[in-house]
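>>> What would the 3D arrangement of this be:
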Amino acid sequence: MTSSFEELLPSTERALWHRVATAQAEGRAPSVVGAVARDGRLVWAGARGGTDGHLPDAHTQYRIGSITKTFTAVLVMRLRDDGLLDLEDRLETHVPGTGVGEVTVAQLLAHSAGLTAEPPGPWWERMPGSTRPGISDVLGERPLLHPAGRRHHYSNPGYTLLGSLVAAVRGVSWEEALRVEVLEPLGLDRTTTQPVPPYAAGWAVHPWADVLLPEPAEDLGLMAPAGQLWSTAADLCRFACFLVEGDDRVLGARSLREMRAPAVPPDAEDWDTGYGLGMQLTRRDGRTLAGHSGSLPGFLVGMWVSVADGVAGVALANVTSGLVPGAVAGDLVRIVADAEPRLPAAWRPLPEVDPALLELTGPWYWGTYSYVLRLAAEGGVELHPLRGQGRRSRFRARPDGTWTGLDGYYAGETLRVVRRQDGSVSHLDLGSFVFTREPYEEGEAVPGGVAEGGWRGGS
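Now for the predicted structure:
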């Protein structure tokens, strides 16, 4: 039995409509657009409300604020993958003279450079970029508040520096690099630095009366890499799917997994949220979501994707406050994933098996802890406890016959097979831990040796 799941069930669509309608009504937003993608394809979009007599749809532009940061982070990761910089490079190496050049590229991406949250002076989101023409105007006299690398402290000036980094290394503007390297290859034709009709106007709603006030839409100048972009529900769904699947024309799946991994510990009171390299991370309804939220005066936007479920949700509203778009987008993911859970991938045998690898499968013992080694695709292996909780990792094969840990406790560690002089397998060595075929196997290279007489009964 096969199914493409090209359409959602009517009951699922009704639940999505209800969530968007509730968000618009309770959030007192002039309009709300929601959209869902599943397995890389837009499967639902709906809107509620509107201004000037026009109902928005999945192709209506809204300003997306800080979701712009994820686009900027993709550009920076491309520089790394192209060999033009290292994430541990100091900013000074590529953009000299900022006064904060000791911070690293990775720290800027993860908001752990210790920089201030906002630039000095008046509310930058409602002021033209010309009011801050240079980096010194963005950073101010005291740009560093915390020791670099010690904690997550969200920083809009930090992403301004990353935009300047892109321009310095590529030799073109941040806007040009974004258009050529990301937007055009991914087909994000409705994602732009300036609004292109049809687009929603931004509004403020009076907190104690149902009346509107138009919000300004300023060009942010140097601050653009932190929040300039306009986009649509359809484009953001496509972008969210890219953040999972990758596209070799832009950024590979391995680099995107790196972006989705937590980069610094969360605050002590906030263990359900975190930040990777340009991506916000959260746990909602038992799911891990990656994406970003965004806000600028007149606009609130949320974009989340569940890798495990293959579902992305986007919510856009043209209001300054009143609703939490990230919560709405997360609910859209939950509604689809719960109502129409993803089918597991069909089991298929490996295309070919090396007999020498097959010999390694089965139980192994680290001391008295029992583990199982299984073969994975492309010559990889998986090591996990035979029962209960414990250290588990996947490993990728190396050309020299060893494996590198991909996740868990053994991420980055080397797993190798140690053989006897006759070529038979003696044990596995994993970062100095010895795994033998029997617990504390006599005659094997067990650290500390094995007591004479072996196992015995109690007295």
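>>> C-alpha from now on. contacts and neighbour counts both.
Noted.
>>> So which residues of the protein form helices?
With DSSP state H as the criterion, the chain has helices at 10-26, 67-81, 91-94, 105-109, 135-139, 156-170, 174-178, 184-186, 224-227, 233-245, 253-260, 325-339, 355-358.
>>> what would those look like in CSV with distance to residue 273?
Listed next are the helices of the chain as CSV, based on distance: least, C-alpha to C-alpha, whole Å:
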stretch, distance to residue 273
helix 10-26, 22
helix 67-81, 16
helix 91-94, 27
helix 105-109, 16
helix 135-139, 27
helix 156-170, 19
helix 174-178, 28
helix 184-186, 28
helix 224-227, 20
helix 233-245, 18
helix 253-260, 12
helix 325-339, 12
helix 355-358, 40
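>>> So for residue 413, which of those sits nearest?
Ranking the helices of the chain by their distance to residue 413 (criterion: C-alpha to C-alpha) puts helix 253-260 first, at 16.5 Å.
>>> Pretty sure residue 341 sits against residue 309.
Yes - the criterion here is C-alpha atoms under 8 Å, and residue 341 meets it with residue 309 at 7.2 Å.
>>> Just want to know which of these two has more residues nearby.
Relative neighbour count places residue 309 above the other of residue 341 and residue 309, with 22 against 13, counting by other C-alpha atoms under 10 Å.
>>> if I look at the more buried one, how far off is residue 139?
Taking C-alpha to C-alpha, to the nearest Å as the criterion, residue 309 is separated from residue 139 by 41 Å.
>>> To compare with the earlier structure, here is another sequence to fold:
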Amino acid sequence: MAVEPQFPSGTDSPQAYAGGLLPATRRALMHRVAVGQAEGRAPSLVAAVVRDGQPVWTGSQSMVEGHAPDADTQYRIGSITKTFVAVLVMRLRDEGRLELTDPVGRHLPVVDGAAGVTVGQLLAHTSGLASETPGPWWERTPGELRPELADVLGPEPAKLQPGRHYHYSNPGYALLGAVVERLRGMPWGEALAAEVLEPLGMDRTTLLPHQPAAGGFAVHPWADVMVPEAVQETGRMAPAGQLWSTAADLSRWAAFLAAGRDGVLSAGTLEEMRLPAAPPSAVDPDGGYGLGLQLARRNGRQLAGHTGSMPGFLAALWISEEDGIGAVTLANCTSGLAIGGVAADLLAIAADAEPAFPAPWRPDPDLDPALVDLAGPWYWGTSGHALRVRPGGELHLAPLTGQGRGSRFHVEPDGTWTGREGYYAGETLRVVRRADGSVSHLDLGSFVFTREPYDPSAPVPGGFPGWR
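A predicted model of the protein is given here:
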């Protein structure tokens, strides 16, 4: 029977620190926002930090003394919009309405030069399609100038061979939005509101601004003057960067991207979206892209999320799954502020100052004794591995030396396990038993793991005469 630990009166426990952040942490976060706004010369900057799915801090700095925006003020979020579109696409995938390997021409009228690229390639920016639309500049012109998908793609949309390169494509997300519309039978924005925003309580995330909303500005790069930027509705290109949101709503989005939500998208699918799906870039070896999510390594942490920009606005959202922390930053300037760096720094400040408490260890009262028999050392040839049993019947196989192939394995209904990462991702792990029911060996994609190095009693291919 599980025994709850007892804390003497006056003794700290992890629960004593649940809720907000410590004063020193809050000051450090606010200092980073103030430095970012001043050095980036942004009219305003608003930020938020989320921990364990809950907002724990918001702060803002403005050029107008005593009139800073708050967490309910809308800003345009640019390409963070793509994360919302990707969630809609993955919902369709999970429902069986499409596959990531489907050519987009299966779901849309054939468009010359783009019909053969796959849904997955569009999500990961490996389709080889052009980065931008044919002129004029789509972010600064009315969307009605491009009423059809052909107008978005132009006569020669393919720039690189599909699947071979990471090549960011805004028109690619216009295609994904059109796929959602065709399969749902409604505009993608309506599908987003009904399927995602309403269940998550994100009523301040909209296609068009609703007051209070920040105005966007262009700040002169060499002089302290600024002018308002015009805001355009982007029409067919809206799935690439149309949305407006708030720090409060994006805090909810960060929590969702980290853990999922029943009825919206599962944690397992979001974990899949966070895995690298595009080849690494020589320009940014610490970056990457999953299925609709930017990946980055900043301050020694692996982050997932997205940055965004539109005329007059910059935005960033990062989450660290390991730390259970997310950060959001929103500014109303066209350029000049390294918005993604500010968000990454805020996340690091909170994580370093107040690292997460691990869940307390407890014995598993429901653990299958047969799994306990599998735990311990195993050998692939002469290479030693440790097999550990995790909560829920998952297994973790890793080299004893720390060098080599390892993976977590998810339990399947048929009693096998499927690799979740690395070399063994998608591969099946089976327990092979002798006639008397005892374990002979583990079979992992035809690799034989035995209890002793080259166990002579196990069916090692080629045989083994025993140690001499």
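>>> about what we covered before: I'd like the helices of structure 1 laid out as TSV, including distance to residue 384 of structure 1 and mean neighbour count.
Conversion of the helices of structure 1 to TSV gives the following (distance: least, C-alpha to C-alpha, whole Å; neighbours: other C-alpha atoms under 10 Å):
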stretch	distance to residue 384 of structure 1	mean neighbour count
helix 10-26	37	17
helix 67-81	31	23
helix 91-94	40	18
helix 105-109	31	27
helix 135-139	48	19
helix 156-170	39	23
helix 174-178	42	19
helix 184-186	38	15
helix 224-227	41	27
helix 233-245	25	24
helix 253-260	21	17
helix 325-339	27	22
helix 355-358	16	10
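>>> so which of those helices gets nearest residue 368 of structure 1?
Taking C-alpha to C-alpha as the criterion, helix 355-358 is the member of the helices of structure 1 that comes nearest to residue 368 of structure 1, at 23.2 Å.
>>> Contacts for stretch 129-149 of structure 2 next, please.
Taking contacts as C-alpha atoms under 8 Å, 6 or more residues apart in numbering, the residues outside stretch 129-149 of structure 2 that touch it are 111, 114, 151-154, 157-160, 162, 167-172, 174-175, 230-237, 310-311.
>>> try it again with 7 Å
By C-alpha atoms under 7 Å, 6 or more residues apart in numbering, the list of residues contacting stretch 129-149 of structure 2 from outside reads 152-154, 157-160, 167-172, 232-236, 310.
>>> try stretch 60-77 of structure 1
For stretch 60-77 of structure 1, with C-alpha under 7 Å, 6+ apart as the criterion, the contacting residues are 109, 159, 163, 166, 178, 198-200, 225-232, 277-279, 292-296, 299, 301, 316, 318.
>>> What residue in structure 2 is paired with residue 448 of structure 1?
For residue 448 of structure 1, the equivalent position in structure 2 is taken to be residue 462, counting by TM-score structural alignment.
>>> And for its match, the neighbour number?
6.
>>> How much space separates it from residue 383 of structure 2?
Taking C-alpha to C-alpha as the criterion, residue 462 of structure 2 is separated from residue 383 of structure 2 by 17 Å.
>>> can you check residue 152 of structure 2 too?
Taken as C-alpha to C-alpha, the spacing of residue 152 of structure 2 relative to residue 383 of structure 2 amounts to 55 Å.
>>> again, but for residue 367 of structure 2
As defined by C-alpha to C-alpha, residue 367 of structure 2 lies at a distance of 28 Å from residue 383 of structure 2.
>>> what's the answer for residue 331 of structure 2, then?
Per C-alpha to C-alpha, residue 331 of structure 2 is found 53 Å from residue 383 of structure 2.
>>> again, but for residue 48 of structure 2
Between residue 48 of structure 2 and residue 383 of structure 2 the computed distance is 47 Å (C-alpha to C-alpha).
>>> before we move on, what about residue 257 of structure 2?
Counting by C-alpha to C-alpha - residue 257 of structure 2 and residue 383 of structure 2 are separated by 38 Å.
>>> Check residue 164 of structure 2 too.
Residue 164 of structure 2 is 34 Å from residue 383 of structure 2, by C-alpha to C-alpha.
>>> What of residue 213 of structure 2?
Distance, residue 213 of structure 2 to residue 383 of structure 2, by C-alpha to C-alpha: 60 Å.
>>> for residue 369 of structure 2, same thing?
With the distance defined as C-alpha to C-alpha, residue 369 of structure 2 ends up 26 Å from residue 383 of structure 2.
>>> re earlier: higher neighbour count, residue 48 and residue 383 of structure 2?
Counting neighbours by other C-alpha under 10 Å for residue 48 of structure 2 and for residue 383 shows that residue 48 has the greater number, 27 against 14.
>>> That'll do, ta.
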